[in-house]
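1. predicted model, plus sequence, below.
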Amino acid sequence: MKIINLNVNGIMQAVDKGFLDWLSAQDADVVCVQDIQAKSYELPDEVYQPEGYEGYFFDAEQDHFSGVGIYCRRMPKAIMTGLGFELADREGRFMQADFDKVSVASFLMPSGENPAEKQLFMEQYLEFLRKLRRKRREYIICGTWNIAHKTIDLADWQSNQNSIGFSPEERAWMDQVFGPLGYIDTFREINRDADAYTFWPAGNDDRLRSEGWRVDYQVVGPNLQKAIKRAWIDDSVKFSNHAALVVEYDL
C-alpha cells in the first residue's frame, strides 16, 4: 500500500501548479492533503473527484483556511471526520478513511501562531492518541504535525531552540508520542539521514540552501512497524513550501 501526504497550502493554487498531473502519475493507493484552504463544495469536479480517485474533504468553518482531504483509489468502508473537540473540528483538522484492516487519517496540527491554543490542542490531541492505542483497528496518521522532533529534523536547530515548532515543550510532547505511547515515525524507521526536510518556511528558494524543517509525518502504532517497507521525501514537488512524504507498506 503506497500512501502519500502533502500539505498543499491551498489546493486550487496547487492545481494551478500541476497537482492533478502529479497525482495521476503517483500510482498511490491513498493521498492525504492538508491545508486545502477551500470549501469542498466549491471545488471543480476534476479536483473533487480526479480520474482514478475518490475524493473526501473536511472543511474548516472559516473561509480560505485549514481543512484536510483524502484521495482514495478504492472506496473506503467509512469516512469519519473530527477529533471530538472544538479546537480541531471547527478548523477541519482531522479525517480518516476506514479500510478492511487499517484506517488512514489526514491531519493538520495548528502552526502555533497562537502558542497557548496550540498547547491546548496538543493536550487534547494526546488524549485522543491514547484512546486510539486501545482500539483494535490500526491507524496510519498522515500530515503536518508542525513540530520538528529532533535536531536532525531541522537545519538551523541551534538558532531555533525556542522557536515555535521546535520549542522544548513541543519536542517533549513528541517524545511522549514516540515514547510511552508507542507510536512510530515511519520515515525515521527507514531513514536516519540528516538534511531530510519537508518544509521550508521562507518558501521554495530555501530548498536550494537546504534550510528546512521536517514537520510532516506518517505515524503508526507498533503493530505496523514491520509493515513499513520504504519511505522517502519527494522534494521535487513544489506546489507549496512543503514536500511530499511517501511511504510504502506491506499490508
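-> Okay, I see it. Predicted model only: the values in this text are computed from it and were never measured.
2. contacts, neighbours, all on C-alpha from now
-> Noted.
3. show the contacting residues for the residue positioned nearest the centre of the chain.
-> In the chain, the centroid-proximal residue (CA atoms, centre = their mean) is G143; its distance is 0.5 Å. The contact partners of G143, by CA atoms under 8 Å, 6 or more residues apart in numbering, come to 5-7, 32-34, 106-108, 216-218.
4. next, the one to line up against it:
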Amino acid sequence: MKLISFNVNGIRASATKGLRGTLHELDADIVCLQETKATPEQVKEALEGLDGYHVHAHSAERKGYSGTAILCREEPVRVDLGIGQEEHDQEGRVITATFADHIVVNAYVPNS
C-alpha cells in the first residue's frame, strides 16, 4: 500500500498549480491532505478530474481555515470527522477512515 501525506496550504490554490497532476503521478492508494481551507464540496470540486478516488473531507466552521481530507482508492467502511470534542472538532483538523483491515487517521496539528 502506498500512502502519502501533503499539506496543501489551500486546496483550491494547489489545484491551479498542478496538484491533480502530481497526485496522478504519485499514484498512491491513500492520500492525506491537510490545511485544505475549503468545504467538503470545494475539496471535491478542486479534485475534479482526478479519477479513481473516493474523497472524504472535514472542514473548519470558520471559512478558509484548516481542514483535512482523505482520498482513497478503496471506499472505507466508516469515516469519522473529528475526535468527539466540539471545541477541537470545529476546526476540521482530524478525519479517520476505517477499512476492513486498517485504520488511517489524518491530523493537521499546529506546531506550537
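-> Alright, I've got the coordinates. Values in this document were obtained by computation on a predicted structure and should not be read as measured data.
5. could I get the TM-score for this pair?
-> Once superposed, chain against chain, the TM-score is 0.91 (TM-score structural alignment, normalised by the length of the second structure); 112 aligned residues with a CA RMSD of 1.6 Å.
6. for the second structure, what spans make up the helices?
-> 11-16, 19-26, 40-46, 86-89 (DSSP state H).
7. could you export these as CSV, including mean neighbour count and distance to A100 of the second structure?
-> CSV is the format used below for the helices of the second structure (neighbours: other CA atoms under 10 Å; distance: least, CA to CA, whole Å):
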stretch, mean neighbour count, distance to A100 of the second structure
helix 11-16, 17, 29
helix 19-26, 14, 24
helix 40-46, 17, 24
helix 86-89, 12, 25
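8. so which of these gets nearest V79 of the second structure?
-> Closest of these to V79 of the second structure is helix 40-46, at 13.3 Å (criterion: CA to CA).
9. on that earlier part again, any idea how far the residue nearest to the centre of the first structure lies from Y56 of the first structure?
-> Separation of G143 of the first structure from Y56 of the first structure (CA to CA, to the nearest Å) stands at 15 Å.
10. read off where stretch 11-20 of the second structure ends up in the first structure.
-> Mapped onto the first structure using TM-score structural alignment, stretch 11-20 of the second structure spans residues 11-20.
11. gap between the two ends of that stretch?
-> Stretch 11-20 of the first structure has an end-to-end distance of 10 Å (criterion: CA to CA).
12. could you do stretch 8-27 of the second structure as well?
-> Note: stretch 8-27 of the second structure ends 17 Å apart using CA to CA.
13. for the first structure, what spans make up the strands?
-> Using DSSP state E, the strands of the first structure run over residues 2-7, 30-34, 54-58, 68-72, 78-81, 94-98, 102-108, 138-144, 184-185, 216-220, 228-234, 244-249.
14. can I get those in CSV including distance to D21 of the first structure?
-> CSV is the format used below for the strands of the first structure (distance: least, CA to CA, whole Å):
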stretch, distance to D21 of the first structure
strand 2-7, 15
strand 30-34, 14
strand 54-58, 16
strand 68-72, 14
strand 78-81, 25
strand 94-98, 23
strand 102-108, 21
strand 138-144, 21
strand 184-185, 29
strand 216-220, 22
strand 228-234, 15
strand 244-249, 15
